[in-house]
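Trainee: no sequence for this one, just the structure:
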């Protein structure tokens, strides 16, 4: 009976929390739309664009939580909610995200299995950086410093990858529903934008919104695993060690949780991926105590300290892009 009461209390707390989140996001979105209409042809519209970038990211956080069965009472209901929020609210493919994110959770930071450390514009592994030559090699050497500027393009990249996945020949669950939803979303969004604003202002609005969205998304997900131990392809680890040793928490409590959509509790999220956001803080206390007893490293740092760690790590990886045939003496004479 006591267990049932506790379970019921946790369920009510979860429902209440996500109801508040829905109301706040609804009011914020309505306010942004009202501001857009009232401002008219004004460069202050760029503030509305930035606000939409923040709102779309927060919607993406809830879609992420729905994909983990955290928001509603059943798996199918969470999937329906996640698909609507991802496609209509954000303009991303829910099926593509689910496939990619499921692989990441199964093998975080494992070489050859975690898609989040596969080479892209940024190289996350020295062996990938070592293959870079020419201009890309030079950029890779300082990729840590370029990481946050490059995130301004991440929003565009997420939309592109979603379209590419939906247009591929791979099996995609709900392909035509997602294609229709995303096309309708962009048709309405871009149609209103370019119909009511001058051409240059409309493009500036879209650029700011995509840049803020990309930076906010990347700045929320990057601290979670970048700079943490990388697991060799064939090394065997138990579930607990694999998830805890490769994850990093961000300190700050409730404000960090609100800012990052619960991703600040990355260790607990990886250990209990179906646990709703409002319960992760309590789980953190238990997990930290157990890690101390079991002598398993538990990593937690501040948000800005984590960014410093990520930048330094990416620059260390980028050093592998140096020209292996370059003579250090000749290189020094050239600079002189």
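Mentor: Here it is on my side, so go on. Not measured: the values here are computed from a predicted model.
Trainee: switch to C-alpha atoms for all contacts and neighbour counts from now on
Mentor: Will do.
Trainee: which outside residues touch the one helix or strand residue 95 maps to?
Mentor: Secondary structure from DSSP states H and E places residue 95 in helix 94-106. By CA atoms under 8 Å, 6 or more residues apart in numbering, the surrounding residues in contact with helix 94-106 are 67, 82-83, 86-87, 113-116, 162, 165-166, 172-175, 178, 270.
Trainee: hmm, try it at 7 Å
Mentor: 67, 82-83, 86-87, 113-116, 162, 165, 172-173, 270 (CA atoms under 7 Å, 6 or more residues apart in numbering).
Trainee: can you check stretch 190-199 too?
Mentor: Stretch 190-199 has contacts (CA under 7 Å, 6+ apart) with 41, 202.
Trainee: what is the neighbour count of residue 193?
Mentor: Look at residue 193: counted by other CA atoms under 10 Å, it has 18 neighbours.
Trainee: quick check: buried residues in the helix or strand it falls within?
Mentor: In this assignment (DSSP H and E), residue 193 forms part of helix 175-196. Buried positions in helix 175-196, judged by neighbour count with 16 or more other CA atoms under 10 Å: 175, 178-179, 181-182, 185, 193-194.
Trainee: next, the angle from it to helix 94-106.
Mentor: Helix 175-196 and helix 94-106 are oriented at 110 degrees to each other (axes from the mean of the first three to the mean of the last three CA atoms, to 10 degrees).
Trainee: putting a second one here so we can go through both:
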């Protein structure tokens, strides 16, 4: 395992920088990296890859549906439930790619394909997720701006930890123990938040349409399962499906940023360093890439969000080599290693021992 920034250096708030000099240099760093990536053709769309991916998922869903309908009232259905959970996660990854305009050159086509997949297939509000995820990409690990850092069942910053009182504070001190169990509730949390935001008037674009699509998915799928497997097995089926979906989604997203340096919202860090220093790649080859939908190349994805996920592994040596030229830490870890880092980090936050403004970019690497 390689974790370059496992113990970030505490720094002071950055001083102001005069125009030119380091400011211009840092701004041009990303420009040069973009030139190299474009020269390699890695920002070109890959429609064939996405066509194959959609066809494989459609086939897998057809097989899973046939199994659901034909097995009847048997506990073997729980294996089918796990399969559906995995498939919903994979569609979630596909919708994520479309939301980042990786699938088509047309922004509208990407948007509508992702909206249908997210709401009608996954049961997740595209509009709500886009608002949340866009803020995350613009300000990763930035307290007060990155909604992925907001406190929920777990807290990720000492500021949020200090606000916990009573029983919540007691449980928070052991929150590292709860990381994996909480992941199983991620799917339920996504469904609930999606419905809540869609029923809040004016919060989401195309709210009525999304609400209709997500209702068909959540109510229609539950009805199909209970009809095919019976009420007892059916309810257990839905519970397993939601838990597998939540665990695989959470286990894919959490290792990429949790435990990496946090940036105070008042600190000014240039785009390249902001994305690289707050992100972690996950090693492990094609099995990890398949399981994480390509998001194991998180550094490359954050630097070039519209790059098709199939190209991210080819961008890695270019980005890693360029970061070495600049002296910018490039962090990688195995999947088990990254989970261990995350658990240690959130446990430390729960104990009140983490500094949210530890960021090696803050003092020396800054831009306008």
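Mentor: Great, that's in hand. What you are looking at is a predicted structure, and each value in this text was computed from that prediction instead of being measured.
Trainee: between the buried residues of helix 175-196 of structure 1, which is nearest residue 274 of structure 1?
Mentor: When these are ranked by distance to residue 274 of structure 1 (CA to CA), residue 178 comes first, at 24.0 Å.
Trainee: ok so, going back, closest one of the buried residues of helix 175-196 of structure 1 to residue 319 of structure 1?
Mentor: Using CA to CA, these come closest to residue 319 of structure 1 at residue 182, 39.8 Å.
Trainee: just give me the match in structure 2 for that closest one.
Mentor: By TM-score structural alignment, residue 182 of structure 1 lines up with residue 214 in structure 2.
Trainee: does residue 123 of structure 2 really touch residue 192, like I thought?
Mentor: No. Contact criterion CA atoms under 7 Å: residue 123 of structure 2 and residue 192 do not qualify, at 9.7 Å.
Trainee: the two: who's more crowded?
Mentor: Ranked by neighbour count (other CA under 10 Å), residue 123 of structure 2 and residue 192 place residue 123 first, with 28 against 15.
Trainee: leaving out the residues flanking it, which one is nearest to that one?
Mentor: Spatial nearest neighbour of residue 123 of structure 2, excluding adjacent residues (CA to CA, 6 or more residues apart in numbering): residue 214 at 5.2 Å.
Trainee: next, count neighbours for whatever residue of structure 2 lines up with residue 79 of structure 1.
Mentor: Using TM-score structural alignment, the partner of residue 79 of structure 1 in structure 2 is residue 111. By the measure other CA under 10 Å, the count of residues near residue 111 of structure 2 is 20.
Trainee: and residue 252 of structure 2, by the same measure?
Mentor: So residue 252 of structure 2, with other CA under 10 Å, has 22 neighbours.
Trainee: can you check residue 144 of structure 2 too?
Mentor: If we define neighbours as other CA under 10 Å, then residue 144 of structure 2 has 13 of them.
Trainee: need the contact list for it.
Mentor: Applying CA under 7 Å, 6+ apart, the residues contacting residue 144 of structure 2 are residue 265.
Trainee: confirm it sits in a strand?
Mentor: No. Under DSSP: H, G, I helix; E, B strand; the rest coil, residue 144 of structure 2 sits outside any strand and is assigned coil.
Trainee: that one -> structure 1?
Mentor: With TM-score structural alignment as the criterion, residue 144 of structure 2 pairs with residue 112.
Trainee: distance of residue 221 of structure 1 relative to residue 303 of structure 1?
Mentor: 11 Å (CA to CA, to the nearest Å).
Trainee: ok so, going back, how big is the offset of whichever strand or helix holds the match of residue 79 of structure 1 relative to structure 1?
Mentor: Per DSSP H and E: residue 111 of structure 2 is located in helix 107-116. On superposition with structure 1, the mean distance recorded for helix 107-116 of structure 2 (mean CA distance after the TM-score superposition for structure 1) is 0.4 Å.
Trainee: now do the strands in the stretch 101-250 of structure 1.
Mentor: Using DSSP state E, counting those that start in this stretch, the strands of the stretch 101-250 of structure 1 run over 249-250.
Trainee: so who does the alignment partner in structure 1 of residue 95 of structure 2 touch?
Mentor: Alignment note (TM-score structural alignment): residue 95 of structure 2 maps to residue 63 of structure 1. With contacts defined as CA under 7 Å, 6+ apart, residue 63 of structure 1 is in contact with 82, 85-86.
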